[in-house]
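Asks: Below is the structure, and that's it, no one-letter string:
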């Protein structure tokens, strides 16, 4: 892969340890979307159930050694897809390199993700404020890549009741958070109906994590 920093972009510091990298993944958008399609052909998108029995509005699948799972038994990572009982699709090399380079751009060197959660948003889907705390090692950052229609990213604080800021995420944007920001509450507001030339009405989000 070439130098991901070889173009002019606008970075936005969200907090200490957290930044929005504008357009960081843009030059790889078609390859990323092709990889998403290949992953979904092996491990189809599905709407998971929360431990409380609520159907999630965001459809998801996984790639990598581990995949994130939610059902009546709780939130966890597993090395096999519950739908087929086989290993999750391998994480593409492009995914790994993009996540590692984005993390390094925010000061987190040598990030090696084990899991990539692939989320698919349709109009009306949303992701409520939450912390990513199902990982065993919270010293590693989260890297989140946006593809498709714009979304409103909700960025809160370390407590659920802290003030929430709103940022528009465009196609190709990447958000990285770790260190003192690792357990920041965050989410995605209800996706409004819009269109993107590569994804139609859909938004895809790739979330990279070191899970074990």
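Replies: Okay, I see it. Everything numeric in this text was worked out from a predicted model, so none of it was measured.

Asks: CA only for contacts and neighbour counts going forward, please
Replies: Fine.

Asks: and the helix or strand harbouring residue 104, what does it pack onto?
Replies: If you go by DSSP states H and E, residue 104 is part of helix 93-105. For helix 93-105, the packing partners by 3 or more CA pairs under 8 Å, 6 or more residues apart in numbering; DSSP states H and E come out as strand 142-148, strand 174-177.

Asks: In addition, the following structure is provided for comparison:
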């Protein structure tokens, strides 16, 4: 039985690729730039690519450049998810999107520098209440009821209210059984769920919403 030997050659001396040979993979790296996220932001999502990429069956891989990697939350759309963003979440992140284009494996990696920021300052306000009592036990119950009402106000206005100083003293030029309860409050402009209406899959809409909300709260 003879042996059939197939020899492919090129008169130009160049290598001839076999038709069934695996095509070379293509990969690119991009600098996604800086991303600023307000401290305490809830459910902030960052897409893998800054532009919409219409590719078939992509896979996403996020990683953070730090000595001890930690588990990252990624949505099914490949967005990096931050829940209640904290200072420790700042750092350099990279996302690789992999897909196939014309039977060629393709990967693109985007690098981001994510920085947390906080608008300094707040408001100090003083509340004055008229009372017939000024004892310690009564004042304690009054402050407890007041805090319950403030919690409701926090949820409605998406701010943070903190009792700082409380005084109780007699009302001048009035009968001795009338008192003034003075309560000093520290008001933070960014309370629980201050950004709840900014959840969206459109990165431009999310960024614009956060900026408008920060300006509105300030």
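Replies: Ah, there it is. Only a predicted model underlies this, so the values are computations on that prediction, with no experimental measurement involved.

Asks: Just give the TM-score of the two.
Replies: Between these two chains, after superposing, the TM-score reads 0.25 (TM-score structural alignment, normalised by the length of structure 1); 81 aligned residues with a CA RMSD of 4.8 Å.

Asks: ok so, going back, and the angle for the helix holding residue 104 of structure 1 with strand 142-148?
Replies: Between the axes of helix 93-105 of structure 1 and strand 142-148, defined by axes from the mean of the first three to the mean of the last three CA atoms, to 10 degrees, the angle is 120 degrees.

Asks: Including mean neighbour count and distance to residue 95 of structure 1, could the helices and strands packed on helix 93-105 of structure 1 go into a markdown table?
Replies: Compiled in a markdown table, these are given as follows (neighbours: other CA atoms under 10 Å; distance: least, CA to CA, whole Å):
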| stretch | mean neighbour count | distance to residue 95 of structure 1 |
| --- | --- | --- |
| strand 142-148 | 25 | 10 |
| strand 174-177 | 26 | 12 |
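
Asks: Could you export these as TSV, including distance to residue 209 of structure 1?
Replies: Shown next, in TSV, are those (distance: least, CA to CA, whole Å):
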stretch	distance to residue 209 of structure 1
strand 142-148	5
strand 174-177	11
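
Asks: among the ones you listed, which is nearest residue 76 of structure 1?
Replies: For those, the distance to residue 76 of structure 1 is smallest for strand 142-148, at 16.3 Å, taking CA to CA.

Asks: helices or strands up against the closest one?
Replies: If contacts are counted by 3+ CA pairs under 8 Å, 6+ apart, strand 142-148 of structure 1 sits against helix 93-105, strand 174-177, strand 203-209.

Asks: run the last query once more with 10 Å
Replies: Judged by 3 or more CA pairs under 10 Å, 6 or more residues apart in numbering; DSSP states H and E, strand 142-148 of structure 1 is in contact with strand 18-21, helix 29-42, helix 93-105, strand 115-121, strand 165-169, strand 174-177, strand 203-209.

Asks: So which elements touch the fifth one?
Replies: Just to be clear, that refers to strand 165-169 of structure 1. By 3+ CA pairs under 10 Å, 6+ apart, strand 165-169 of structure 1 packs against strand 11-15, strand 18-21, strand 142-148, strand 151-155, strand 186-188.

Asks: try 7 Å this time
Replies: Using 3 or more CA pairs under 7 Å, 6 or more residues apart in numbering; DSSP states H and E, the elements in contact with strand 165-169 of structure 1 are strand 151-155.
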